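Trainee: have a look; sequence and predicted model below, questions after that.
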Amino acid sequence: MINNTNNNSIDVMKFICAILVVIIHAPPLLSYNETANFIIVDIIARIAVPFFFVCAGYFFFNKIPIKNGRMERSNNFKPLTKYTGHLIRIYIFWTIFYLLWWVPLWYKGGNLTIANLKGYILSIFISGSYFHLWYVVALVYGIIFTFLLLKYLKVKLIIVIAVVFYLIGTFQYSYNWVVKENYFFDWFHNIYGLFGSISLGIFRAFPYLIMGLVFAKYRVKITIPISSILSVLSLVMVGVEVWLLKTSGHSSRFSYVLLTGVTTFFIFNTVSQIKLKYNSVYPNLRRMSSIIYFVHPILINVISVIYTYIFNYKDSAILFITVSVFTILFSLGSIKLSQNKRFSRLNSIY
């Protein structure tokens, strides 16, 4: 169990992970060196979203009473409905936000049709209303799935289930080439893809949420020095695994590989044990990380258009720096505005 009275280091790491997500979508070294860009984007930055999932599990299940390895039966659904309600409000806001961007583009391209609107509405519930919002959808389904399991099963059994589901999800994502022309696997692959973020919530979010629960409720006896070394070593091994997958030619998807979970475990263990003296900047970093995650895609689009069509210039490093600066400024402005009573509802955007 980790002392949760000081989570400032986690707030700092969440901010770093938000910037890593920006790196994934606006690769800074793309214009300069393909190998260096691959290392940053497809190896280092890929720990960001798993870390977010672990944080979600850690903070949510810290509030859930667990006794003798089982969630107390007297515990009602209030914590679940409160948390999922918060996530849904965030999702609705950013769905509307990005819809205002999409509709003029659909109209201009002649794609504003009933069929496309039906597909979009369906995607809101299954895959995400915009490409990065899959995370919120997966988190909602994942937290519900995890909570329901805890209502009826012991934590130790759920940990085993989470590991099995993690392996299945990783196999389906990065190692599906191992099994060819297998009826059962083809059927599973199709079903997995059909349900989009629902599948991701169960096979991707759920294992990391359980990892967060483990840190919240149990003592992980790995000291900071050892955990730091293991974090670096496991990240290097992720690089080796990803490189082998890339050079084999069998897979071009590296976001979630077998050792991603191991690396995330050691990084979270290391970060969560570092105690930083309180400063008001840390809660703001936590809020900023959420806003940066949600707003950065539209800024990438807008700034790319400005650089390409107005200045006839596009450099990946300049794009990344510009997007990062504007997302940080936007997040700071949003937080400052939300502290005004008239705009307090802006809290719902993060």
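Mentor: Great, that's in hand.

Trainee: could you use CA atoms for every contact and neighbour count after this?
Mentor: Noted.

Trainee: residue 76: what secondary structure?
Mentor: Assigned by DSSP: H, G, I helix; E, B strand; the rest coil, the conformation of residue 76 is coil.

Trainee: so what's the most centrally placed residue in the chain up against?
Mentor: Nearest to the geometric centre of the chain sits residue 49, at 2.9 Å (CA atoms, centre = their mean). Contacts of residue 49 were listed using CA atoms under 8 Å, 6 or more residues apart in numbering, and they are 17, 21.

Trainee: got another one to weigh against that:
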Amino acid sequence: MKAKRLLPQSADAFPANHRFNGIDLVKFICAYMVCSIHIEPINIGAGDPWYFTTINFWIQQYFCRLAVPFFFVTSGFLLFRKIDLSDPDKGRIKGYCMKLLRLYGTWAFLLFIGMTGHLWYLGALVLSVIIIYMLLKKRVSLTWLVVIAVIAFIIGLLGDNYYDITVALRNNTVIDYIAAFYERVFRTTRNGVFFGLIYVMIGILFAHKRIVMKTWVAVLGFVASLALLGVEMYLLKHHMHMRNYNMAIMHLPVIFFLFYLALHLNLKDRPIYGTLRVAGMLIFFLHRLVLFFVQYAFLVIYNHTELNLYDYVYPVTIIATTALAFLIPYLAKKPGCRWLRYLYS
């Protein structure tokens, strides 16, 4: 009998020891998408054609912006699937948050000043988890948690992709004062309240609600919502002033269907998926540090030989980062190198 491409049951019915190999695979791919946001896939010089800029835009701001929301949903799902929402385990929540903060501190120490920008995700995830935990302890229902997360997301949109609407509303003195104060203190709505909360909640819904659909429905839903996201980004880019590209309305259905597909993907258990899980995490943490040294090395080469290797920054950085991401876990198994585990666990 031919194996089904997607597992037919809802994720809340999966056994506690089920391995989500599809999630590990997609997260690994998403790690490279994060790299591509921070490193231009096509290095553009003064004489390059205009369409290189367009290609970079659609790679970085359309396709690759799906990565971090997927990380949030995955984290919410994996953490809360083993937690009773009516009586959340404080110890498990605390241990999870402390692990994230330890990783944040470790990599903030290892990375140079100004290279830790991508670590915002860890802090935002901690904040999202704490907010949800506190609301659950206050007996806030799952329905109201979703409502709160949606409202927060709408506010976040006004500080990011839909910033033009915020500007229009600033004719109101009170709104102008609140918005100006927030921007001065926090700078962006890309955080655990307005950005992360909704995606962590989607992960919780997958963990505790029966969500199941036919394969063709999931695929069609993903393709259609991805196409509509492209339309949304085109209209925003050409007809509105966007403060950033982090938050779009169509991100929500795209991520919903993408996570469903990854979650239910029927892949046989193999050690490679565990390897990809760790490697993907290290690619996320390492790439900006590797980028710094690649750019510095190319600058030294240029100063001594006038050989311009700038066009190769992206592939060299990706290759070097990937090599280190697989090498570090291998070395961590060796006596005397077990401390390397603190970089990813």
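Mentor: Received it, and whenever you're ready, just let me know what you need. Worth saying up front: this structure is predicted, and the values here are computed from it rather than measured.

Trainee: where does the TM-score land?
Mentor: Put the two chains on top of each other and the TM-score (TM-score structural alignment, normalised by the length of the second structure) is 0.86; 316 aligned residues with a CA RMSD of 2.0 Å.

Trainee: ok, back up a step: which position in the second structure aligns with the residue nearest to the centre of the first structure?
Mentor: With TM-score structural alignment as the criterion, the equivalent of residue 49 of the first structure in the second structure is residue 68.

Trainee: any idea which helix or strand carries that match?
Mentor: For residue 68 of the second structure, the enclosing helix or strand under DSSP states H and E is helix 67-80.

Trainee: mean deviation of that helix from the first structure?
Mentor: Its aligned residues in the first structure lie a mean 0.5 Å from helix 67-80 of the second structure after superposition (mean CA distance after the TM-score superposition for the first structure).

Trainee: what about the strands in the stretch 51-200 of the first structure?
Mentor: For the stretch 51-200 of the first structure, strands defined by DSSP state E, counting those that start in this stretch occupy the ranges 66-67, 70-71.

Trainee: mind putting the ones you listed into TSV with distance to residue 224 of the first structure and mean neighbour count?
Mentor: Shown next, in TSV, are these (distance: least, CA to CA, whole Å; neighbours: other CA atoms under 10 Å):
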stretch	distance to residue 224 of the first structure	mean neighbour count
strand 66-67	26	14
strand 70-71	29	18
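
Trainee: turn those strands into JSON lines, including distance to residue 305 of the first structure.
Mentor: Below are the strands of the stretch 51-200 of the first structure laid out as JSON lines (distance: least, CA to CA, whole Å):
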{"stretch": "strand 66-67", "distance to residue 305 of the first structure": "51"}
{"stretch": "strand 70-71", "distance to residue 305 of the first structure": "51"}
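
Trainee: so residue 37 of the first structure sits against residue 24, correct?
Mentor: No - Residue 37 of the first structure is beyond contact range of residue 24, at 9.6 Å (criterion: CA atoms under 8 Å).

Trainee: list the contacts of the spatially closest residue to residue 64 of the second structure that is not a sequence neighbour.
Mentor: Nearest residue to residue 64 of the second structure, sequence neighbours excluded (CA to CA, 6 or more residues apart in numbering): residue 33, at 4.7 Å. With contact set as CA under 8 Å, 6+ apart, residue 33 of the second structure has these partners: 60, 63, 64, 65, 67.

Trainee: which ones among the residues you listed lie within helices?
Mentor: Among the contacts of residue 33 of the second structure, the ones falling in helices (DSSP state H) are residue 67.

Trainee: how about the contacts of residue 33 of the second structure in TSV, adding distance to residue 341 of the second structure?
Mentor: As requested, the contacts of residue 33 of the second structure are exported to TSV (distance: CA to CA, whole Å):
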residue	distance to residue 341 of the second structure
60	31
63	31
64	28
65	28
67	24
